[in-house]
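> with the input below, show me the fold.
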Amino acid sequence: MTSLHPTASLQHRADELLRLHTSAEILSVVNVWDVVSAKAIADISETTALATASHSIAALFGYEDGEQIPVDLMIDMVGRIAAATDLPVSADLEAGYGAPGETVRKAIDVGVVGANLEDQMKPLADSVAAVAEVVAAGQAEGVNFVLNARTDAFLRAGSRPLDDVIADAIERGRAFLDAGAACVFVPGKLDADTVARLVEGIGPQRISVIGVPGSLRPSTLEKLGVARISYGPWSQRVALTALADLAISLYGDGTLPDNARALN
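Sure, this is the predicted structure:
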């Protein structure tokens, strides 16, 4: 397939995305799920990059999360988002939809320069092979693709001792970096001590976290050496909560708020 974006332009965006990850200033990305949400976030002066949320895009089309959405439908939407902005775009590509390298090649072809890739706590060798496959796909397309390799060590921890979970996350994170990932995504509600131990084990400006209700503030994470914070499905949930609350108000004889902005 012929790329819709010149390689030089893609590489410039990839370089910028990598720079944002390695800067001492934390990269905050408020996840988007379609073109209108992408434009609304991109138009905010503080926005330096965009990241999609797979859960939110799946929900947009009526699918459950967990690679239930057809891969080409996901690629079509992340491509529409990438085409709507000059900012670098990182896509949440779940576990690669059964073919991580090919999925990333398709994403690059529509203008995406980075991605999340879940390990789902599969055997470490298999997870490392998937990371290497993605890195190789970027190199084959002439782009230094910025892979945010995700480990689900905390999400699938169950009742395991915290020390064991942290050790797993560090082992996997180091292996993913050695295979060419730019950053290691460790989702979960993490306290300051846990984050500090992860940064010590994986490296400063090498871990990415998710913001959930009750999470540490970005400024605290920045001081701890975290590279990036994203918000997954929570940005869409907040937007939908506002929509539902508006409907409740209007059904109750309310009126439209005066502060609504024409963002669409």
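
> make it CA atoms for all contacts and neighbour counts henceforth
OK.

> and the helices in the stretch 101-250 of the chain?
124-140, 162-178, 192-202, 218-224, 234-251 (DSSP state H, counting those that start in this stretch).

> save these as a markdown table, and put in distance to residue 60 and mean neighbour count too.
Output for these, formatted as a markdown table (distance: least, CA to CA, whole Å; neighbours: other CA atoms under 10 Å):
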| stretch | distance to residue 60 | mean neighbour count |
| --- | --- | --- |
| helix 124-140 | 26 | 20 |
| helix 162-178 | 31 | 19 |
| helix 192-202 | 32 | 17 |
| helix 218-224 | 28 | 16 |
| helix 234-251 | 10 | 14 |
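
> I'd like those as CSV, with distance to residue 13 appended.
As requested, the helices of the stretch 101-250 of the chain are exported to CSV (distance: least, CA to CA, whole Å):
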stretch, distance to residue 13
helix 124-140, 13
helix 162-178, 21
helix 192-202, 25
helix 218-224, 23
helix 234-251, 24
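
> between those, which gets nearest to residue 73?
Comparison of the helices of the stretch 101-250 of the chain against residue 73 by CA to CA identifies helix 234-251 as nearest, at 18.6 Å.

> next one: the closest one to chain centre, how far?
From the chain centre to the centre of helix 234-251 is a distance of 24 Å (CA atoms, centre = their mean, to the nearest Å).

> now stretch 103-111
Computed by CA atoms, centre = their mean, the chain-centroid distance of stretch 103-111 equals 15 Å.

> what do you get for stretch 233-244?
18 Å.

> quick one, which of the helices of the stretch 101-250 of the chain is nearest to residue 31?
helix 234-251 (6.3 Å).

> got the contact list for that closest one?
The set of residues external to helix 234-251 that reach it, using CA atoms under 8 Å, 6 or more residues apart in numbering, is 30-33, 56, 212, 255-256.

> following up with a second sequence; could you model it the same way so I can compare the two?
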Amino acid sequence: MTRAIVETLRTLHGGAKTQDHGGVLVLANAWDALSARLVEEEGAAAIATGSAAVAWARGYRDGEDLPLEELVGAARSIARVAKPAVTVDFERGYAAEPALVASNVARLVDVGVAGINLEDEAKSADLLGEKIAAVRRRFGADIFINARTCVVLHGKVDQTQGVEEVLARARVFAEAGADGLFVPGLVDRAAIQAVARGTSLPLNVMLFPGLPTLTELASLGVRRLSIGPWLAELAYASARRAARALLRDGSYDAIFGGSPLAYPEVNALFPAAPTPTEQS
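All right, here's what the predicted structure looks like:
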């Protein structure tokens, strides 16, 4: 991972109309190397992971139940095959102590990660501010830090009445060195616009029912859209339907009628391993 890749990621948050979405960076969150390659092939300008789907794919619940070593391994496998910048949902950084969070982030940077999400605590933004500052001191401009506040998502504040709380937290994050502001749970147009106008940080929202269209989001000032676990949930729902039809009804219809990706197409998404001659 180079600084140029990180700077490209920053540029993608600047509203440049390079993706036919009015300047909104659209992230179809991946959870493994194959899903990352699929969204890359469909034109993703950057690859983002979502903590829930990454954890589920490895047999854990969301919420830092996934061991750090396994998360780093997942990030490594994605960064190895994906050309765009990779940004990882790092939840609370796998530590309470800011210096330890910075050390944990170093493990992601070492495997090629260009950006991270870091999440706040319900009662205060201060600890996340300290974590952001520690990461920024260690890496300078060589990491994109997307500061996530869950005060709306977790119901601490009503989205239409809690704009000031969100903006107060955003100021803490910006002063600490954050590059972006992630506010999952915002779907109200007026609230989205008020937050976008009230912060110097590029605003990231998350896909939920009722979210305005991409064109509307762009006009409201949004610069990044994450879809969270929706792609993974769709993939798993399709797999469950096919398994149910096969195991309960003895039917292959849900498999062949679902237009599965062909083996050669999937295999070709990955580079061939070097031959012994190429390795020497």
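
> report the TM-score for the pair.
Once superposed, the chains reach a TM-score of 0.88 (TM-score structural alignment, normalised by the length of the first structure), with 250 aligned residues with a CA RMSD of 1.8 Å.

> hmm, back to that, need the buried ones from the contacts of helix 234-251 of the first structure selected in PyMOL.
Selection of buried members from the contacts of helix 234-251 of the first structure for PyMOL, criterion 16 or more other CA atoms under 10 Å:
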select buried, resi 30+31+32+33+56+212
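
> can I get the contacts of helix 234-251 of the first structure in TSV with secondary structure?
Converted to TSV, those look like this (DSSP: H, G, I helix; E, B strand; the rest coil):
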residue	secondary structure
30	coil
31	coil
32	strand
33	coil
56	helix
212	coil
255	coil
256	coil
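
> before we move on, the earlier item: ok, which of the helices of the stretch 101-250 of the first structure comes nearest residue 153 of the first structure?
With CA to CA as the measure, helix 162-178 is the member of the helices of the stretch 101-250 of the first structure nearest residue 153 of the first structure (5.6 Å).

> give me the mean distance between that closest one and the second structure.
Aligned to the second structure and superposed, helix 162-178 of the first structure gives a mean residue distance of 1.9 Å (mean CA distance after the TM-score superposition for the first structure).

> ok, residues contacting that helix?
Helix 162-178 of the first structure is contacted from outside by 124, 128, 131, 149, 151-154, 157, 183-184, 186, 194, 197-198, 201-202, using CA under 8 Å, 6+ apart.

> now do stretch 94-104 of the first structure
With CA under 8 Å, 6+ apart as the criterion, stretch 94-104 of the first structure contacts 54, 66-67, 71, 93, 115-120, 130, 133-138.

> quick one, which of the helices of the stretch 101-250 of the first structure is nearest to residue 24 of the first structure?
helix 218-224 (7.3 Å).

> whereabouts in the second structure does the closest one align?
Using TM-score structural alignment, helix 218-224 of the first structure lines up with residues 214-220 of the second structure.

> quick one: the matching stretch to the first structure mean distance?
Following the fit onto the first structure, the mean deviation recorded for stretch 214-220 of the second structure is 1.2 Å by mean CA distance after the TM-score superposition for the first structure.

> so how far is that stretch off the chain centroid?
The chain centroid and the centroid of stretch 214-220 of the second structure are separated by 20 Å, computed with CA atoms, centre = their mean.

> and stretch 20-29 of the first structure, by the same measure?
On the basis of CA atoms, centre = their mean, stretch 20-29 of the first structure sits 13 Å off its chain's mean C-alpha point.

> repeat for stretch 58-67 of the second structure
Relative to its parent chain, stretch 58-67 of the second structure has a centroid offset of 16 Å by CA atoms, centre = their mean.

> read off where it ends up in the first structure.
Mapped onto the first structure using TM-score structural alignment, stretch 58-67 of the second structure spans residues 61-70.

> hmm, who's touching that stretch?
54-55, 58-59, 94-95, 97.

> most surrounded residue in the residues you listed?
residue 54 (26 neighbours; other CA atoms under 10 Å).

> residue contacts, it?
With contact set as CA under 8 Å, 6+ apart, residue 54 of the first structure has these partners: 33, 65, 74, 91-94, 232-233.

> dump these to JSON lines, plus distance to residue 242 of the first structure.
Formatted as JSON lines, the contacts of residue 54 of the first structure follow (distance: CA to CA, whole Å):
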{"residue": "33", "distance to residue 242 of the first structure": "16"}
{"residue": "65", "distance to residue 242 of the first structure": "22"}
{"residue": "74", "distance to residue 242 of the first structure": "25"}
{"residue": "91", "distance to residue 242 of the first structure": "25"}
{"residue": "92", "distance to residue 242 of the first structure": "24"}
{"residue": "93", "distance to residue 242 of the first structure": "27"}
{"residue": "94", "distance to residue 242 of the first structure": "27"}
{"residue": "232", "distance to residue 242 of the first structure": "17"}
{"residue": "233", "distance to residue 242 of the first structure": "14"}
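
> from those, list the buried ones, please.
Buried members of those, scored by 16+ other CA under 10 Å, are 33, 74, 91-94, 232-233.

> need those in a markdown table with distance to residue 144 of the first structure, can you?
Output for those, formatted as a markdown table (distance: CA to CA, whole Å):
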| residue | distance to residue 144 of the first structure |
| --- | --- |
| 33 | 24 |
| 74 | 22 |
| 91 | 15 |
| 92 | 17 |
| 93 | 17 |
| 94 | 20 |
| 232 | 24 |
| 233 | 27 |
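
> what is the neighbour count of the alignment partner in the first structure of residue 181 of the second structure?
Residue correspondence to the first structure (TM-score structural alignment): residue 181 of the second structure is matched to residue 184. Burial measure for residue 184 of the first structure: 30 neighbouring residues, criterion other CA under 10 Å.

> please apply the same query to residue 43 of the second structure.
The tally of other residues near residue 43 of the second structure (other CA under 10 Å) stands at 12.

> cool, and residue 78 of the first structure?
30.

> now residue 257 of the second structure
Count around residue 257 of the second structure with other CA under 10 Å applied: 9.

> residues contacting it?
By CA under 8 Å, 6+ apart, residue 257 of the second structure has no neighbours at all.

> now check the first structure for the residue matching it.
Aligned partner of residue 257 of the second structure by TM-score structural alignment: residue 257.
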